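A.B. asks: coordinates for the following, if possible.
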Amino acid sequence: MHVGTDPQPVAGPLPWYRQLYAQVIVAIVLGALLGHYAPALAEQMKPLGDAFIKLVKMIIAPVIFLTIVTGIAGMTQLRSVGRVFAKAMAYFLCFSTLALVIGMVVAHVVQPGAGMDIDPASLDTSAVQGYVQASHEMTLTGFLLDIIPGTLVGAFVGGNILQVLFVAVLSGIALAMVGERGRPVLTLLEALTTPVFKLVHLLMKAAPVGAFGAIAFTIGRYGLESLVNLAWLVGTFYVSALLFVLVILGTVSRLCGFSILKLMRYLKAELLLVLGTSSSESALPSLMEKMEKAGCRKSVVGLVVPTGYSFNLDGTNLYMTLAALFIAQATNIELTLWQQVTLLLVAMLSSKGAAGVTGAGFITLAATLSVVPTVPVAGIALILGVDRFMSECRSITNFIGNAVATVVVARWENALDRDALARALDGGAGPLAAAPDPAAGPGDREVLAAD
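C.D. replies: Here you go, the predicted model:
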């Protein structure tokens, strides 16, 4: 007599109202309506968005640490860690610079600030003093030194992604070097991965609430009417970002054998979450998990995604040069070719120095203009009212750029399961199923099937 277990019934697709992306869409629409028709009440919804983002930031450190340590510790050749990092940084530098150049070209072609004839002396700078002060306190040397935490555990309490990345890489290398003696520690960390990712799934159930609160506050505080005066600038930025994603990143994706549109569809829930919360960090844990599911090796995901969140800010860079030239045009300041090249070079450095800083887009713009005195820093007061509406587009572009970068670097490293990628992008894989990772232990595969 054969004794076995009955096959488990295969669950069908969830109804639309139980899917995260649908819930976030409804939340965004309801939040926008509340912000428009009851702005005073909508402004009071801000704690909902803030609370959700804090919940996600709470889990980011353990997700990054466990992913990187278990990924690196399972690698057979440690020199591949440096190789992955070098390839990722080369990619980031290339496309971040390209985004800066495109923003500058678009500003020259469209001329969004032409004809405004604004006297810089007439601008009210009181509202932007905090950003200007933050920009003066930000230096590249200070940023690099800040990557090293004060204590080993200090990286997990400060909320600095790069500090967690730094400690995780060193820990993973150390664990790999001790070999079998470190196996019990690796087994423990692999086992911890399952409940940590389960916690991520639980927190994501609150995403609609966070998106509702964030979008209601934005519309209620700033109002859609604030877009009217600067609609040309906002529209130019959105179209530029769309073209950057579809044309530049789309071409890169096609050369690497996948479709940018399918990737965006695959990440639709995360994209809507970023749109609703104006923060790409809100979707970081989910992005790391989904890129593993799509066939990118665990060690590559662990290195590229967190690093990209600091160094691969395509949307922010596109915004910086476009906004800087908008201010120059609005205040009737003619910039020479050398001044524009200087602006570009300074923006390349300042965008790296603001990595991980809240309100980084606005702060880096202030930092760049303070070094290039030809364009008045006071001019950022012109775009303060609509910056919140552009921050959503910045965050989405940054998010997509990092998703593409992860697949590209994994392909360069021969660490991409193309069949798993095709299944994921075509919607053929299960919600959290993933192809086995050569560098992952059994605990890693269990977590991806945990929900």
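A.B. asks: from here on, contacts and neighbour counts on C-alpha atoms
C.D. replies: Will do.
A.B. asks: for S391, the count of nearby residues, please.
C.D. replies: Look at S391: counted by other Cα atoms under 10 Å, it has 24 neighbours.
A.B. asks: dump the residue contacts of it.
C.D. replies: Contact partners of S391, counting by Cα atoms under 8 Å, 6 or more residues apart in numbering, are 278, 361.
A.B. asks: hmm, who's touching stretch 254-271?
C.D. replies: Stretch 254-271 is contacted by residues 20-22, 24, 246, 249-250, 253, 283, 286-287, 290, 396, 399-400, 404, 408, 411, 422, 424-427 when judged by Cα under 8 Å, 6+ apart.
A.B. asks: oh sorry, the question was meant for stretch 112-129
C.D. replies: Outside stretch 112-129, the residues within contact range by Cα under 8 Å, 6+ apart are 232-233, 236, 325-332, 376, 378-382, 384.
A.B. asks: would you mind checking the residues you listed for buried ones?
C.D. replies: With neighbours counted using 16 or more other Cα atoms under 10 Å, the contacts of stretch 112-129 contain these buried positions: 233, 236, 325-332, 376, 378-382.
A.B. asks: among those, name the ones in helices.
C.D. replies: Among the buried ones among the contacts of stretch 112-129, the subset assigned to helices under DSSP state H consists of 233, 236, 325-330.
A.B. asks: this one next, for a side-by-side:
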Amino acid sequence: MRLVRPLRLLYVQVVLAMVLGMALGHFLPQAGPLLKPLSDGFIGLVRMMIAPIVFCTIVSGVTSLGSGNAIGRTIFRALALFYLLTAAALALGLVTAFVLRPGAGMHIDASHLDVSNLAQYAKGTHPRDVVAFGMSLIPETMLGAFDKGEVLPVLLLSLLFGFALNSCPGAGRPVLALIDGIAETLFRILAMIMRLAPLGAFGAMAFTVGRFGIRSVGSLGMLMVSFYVACVLFIALVLALLARVHGFALWRLLRYLREELLIVLATSSTEPVLPRLIAKLEALGCDKGLVGLVLPAGYSFNLDGTAIYLTLASMFIAQACDVAVSAPQIAAMLAVMLLTSKGAAGVSGSGLVALIATLTVIPDLPVAGVALLVGIDRFMSEARALTSVVSNACAVIFVSMWEGACDRACLGRMLGAATPGGAQSAEEVARNAPKT
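C.D. replies: Have a look, this model is predicted:
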């Protein structure tokens, strides 16, 4: 009986599924790629829920915040924090590249590289100037905001809808009650879908190990090591220090979010855990309106794992192809990356798309060099996603504290319950989480 009880916990099931998936991919590599639909299906089911859940959460949040000045101040502080964290991530990736020099000594001629496998990623690039990025936020129709499942158009529509409900409180009250009821129903549907997380993790790990295998790492292992070192340093030095300044221990937050982090690790995607993060951050004592505003925005504006990847991968290509990069060129590259690192989807492969978008506007670095990274990108996408999820969870707590919208007693109690001997199951957290 004692053995069966831990197996009922979602994170235990996910860990076991990942181990089984890796074993199957290693011993039966031909069968591994055939199981990728399990992962794709799970991610697709969760992605189906993201847009309506984000809409309901933000609308409810805007109406609870009430004042337009409070909403504007919250958004401004969140965006300022996002760009500071992104700048720190870009700088840390650059320093790691100069210290560890992962591409030194490879002496690769970029003109001899096979770029045919870059076509699928190049199609995802698009103009990243401020005007084009701003226009991409506006959906073609109101319902079109939900069509592609992108967060930012839904965020814009939700803000407008929430402001409109605030301007007509009498007529808006039954509409808000309907939205709250829909939100509760959506979270219950999500809880049913999340029971399939072990199946998705199993398929994702079987595909990764079966398709690529450990031999695909080859001489590029130093780049992977450098990237993981940079991500760990960002979490341990930047986020942990900021968490301590704000009065909580980062390792306790990581333990509290262990189920979500394991799902991100298995699927290489941040999207499947967005709705669960909303519920868990509300359960920590963060105001639901603030969570609904900051977290979805962070999914597009605070991709620190991608930011580290962009500088490190760019300098790796420069070192591997023996391209000398001057200080002004590096400064221009960082300025471009502040744009290209924003708005990328939190799914596997988005890092390569952002990297190609960056190199297309930096003529000194060969875009063909990205072909070096395709084989190992899957092994780095997990670290990108994990770093971004941890950073966004911390950002929500930080902004909540700045706005006086965080119940510190609740935060301490919930994170204390996440320590050994007092861990709560996902079901218990969901029951205790405030309803949107």
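A.B. asks: just the buried subset of the contacts of stretch 254-271 of the first structure, please.
C.D. replies: Neighbour counting over these (16+ other Cα under 10 Å) leaves 20-22, 24, 246, 249-250, 253, 283, 286-287, 290, 396, 399-400, 404, 408, 411, 422, 424-425 as the buried ones.
A.B. asks: which ones among the residues you listed lie within helices?
C.D. replies: Of the positions in those, 20-22, 24, 250, 253, 286-287, 290, 396, 399-400, 404, 408, 411, 422, 424-425 sit in helices, assigned by DSSP H.
A.B. asks: next one: the residue of the second structure most remote from its centre from G61 of the second structure, what distance?
C.D. replies: Among the residues of the second structure, the one whose C-alpha is farthest from the average of all C-alpha positions is G170, by Cα atoms, centre = their mean at 38.0 Å. Note on G170 of the second structure: its distance to G61 of the second structure, by Cα to Cα, to the nearest Å, is 18 Å.
A.B. asks: mind listing residues that contact stretch 330-346 of the first structure?
C.D. replies: Contacts of stretch 330-346 of the first structure from elsewhere in the structure, counted by Cα under 8 Å, 6+ apart, are 100-101, 113-120, 321, 328, 368-369, 371-372, 374-375, 379.
A.B. asks: among these, the buried ones, what's the PyMOL command?
C.D. replies: With 16+ other Cα under 10 Å as the burial test, the buried ones among those are selected in PyMOL as follows:
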select buried, resi 100+101+113+114+118+120+321+328+368+369+371+372+375+379
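A.B. asks: which residue packs closest to the aligned partner of I317 of the second structure in the first structure, ignoring adjacent ones?
C.D. replies: The criterion is TM-score structural alignment: under it, I317 of the second structure has I327 as its aligned partner in the first structure. Using Cα to Cα, 6 or more residues apart in numbering and skipping the chain neighbours, the partner closest in space to I327 of the first structure is G379 (5.7 Å).
A.B. asks: same thing with L34 of the second structure?
C.D. replies: The spatially closest residue to L34 of the second structure, leaving aside those adjacent along the chain, is F207, at 7.2 Å (Cα to Cα, 6+ apart).
A.B. asks: against the first structure, where does stretch 230-246 of the second structure fall?
C.D. replies: Equivalent residues of stretch 230-246 of the second structure are located at 240-256 in the first structure, counting by TM-score structural alignment.
A.B. asks: elements contacting the helix ranked longest in the second structure?
C.D. replies: Across the second structure, the helix with the greatest residue count (assigned by DSSP H) is helix 68-100. Packing contacts for helix 68-100 of the second structure, counted by 3 or more Cα pairs under 8 Å, 6 or more residues apart in numbering; DSSP states H and E, involve helix 221-233, helix 288-301, helix 304-320, helix 327-340, helix 377-402.
A.B. asks: and V131 of the second structure, which of the ones you listed is closest to it?
C.D. replies: helix 327-340 (11.5 Å; Cα to Cα).
A.B. asks: that closest one vs the first structure, average distance?
C.D. replies: With mean Cα distance after the TM-score superposition for the first structure, helix 327-340 of the second structure departs from the first structure by a mean of 1.0 Å once superposed.
A.B. asks: which part of the first structure lines up with whatever helix or strand comes next after that helix?
C.D. replies: Using DSSP states H and E, the helix or strand that directly follows helix 327-340 of the second structure along the chain is helix 350-359. Under the alignment (TM-score structural alignment), helix 350-359 of the second structure falls on residues 360-369 in the first structure.
A.B. asks: distance from the chain centre to that stretch, please.
C.D. replies: 18 Å (Cα atoms, centre = their mean, to the nearest Å).
A.B. asks: what's the match for the residue nearest to I327 of the first structure in the second structure?
C.D. replies: Here G379 of the first structure is matched to G369 in the second structure, going by TM-score structural alignment.
A.B. asks: and for R423 of the first structure?
C.D. replies: Following TM-score structural alignment, the counterpart assigned to R423 of the first structure within the second structure is R413.
A.B. asks: contacts only, for the spatially most central residue of the second structure.
C.D. replies: The central residue of the second structure, meaning the one whose C-alpha is nearest the mean C-alpha position (Cα atoms, centre = their mean), is T270 at 3.9 Å. If you count contacts by Cα under 8 Å, 6+ apart, T270 of the second structure has them with 264, 346-347, 385-386, 388-389.
A.B. asks: ok, S226 of the second structure next?
C.D. replies: Taking Cα under 8 Å, 6+ apart as the contact definition, S226 of the second structure lies against 96-97, 100, 102.
A.B. asks: ok, the match of G379 of the first structure touching M315?
C.D. replies: No: with the criterion set as Cα atoms under 8 Å, G369 of the second structure and M315 do not qualify as a contacting pair; they are 10.6 Å apart.
A.B. asks: from M205 of the second structure, how far out is G218 of the second structure?
C.D. replies: Using Cα to Cα, one gets 19 Å for the distance from G218 of the second structure to M205 of the second structure.
A.B. asks: sorry, slip of the keys, the one I care about is F316 of the second structure.
C.D. replies: As for F316 of the second structure, its distance to M205 of the second structure is 27 Å (criterion: Cα to Cα).
A.B. asks: tell me, how many residues neighbour V252 of the first structure?
C.D. replies: The local packing of V252 of the first structure (other Cα under 10 Å) involves 18 other residues.
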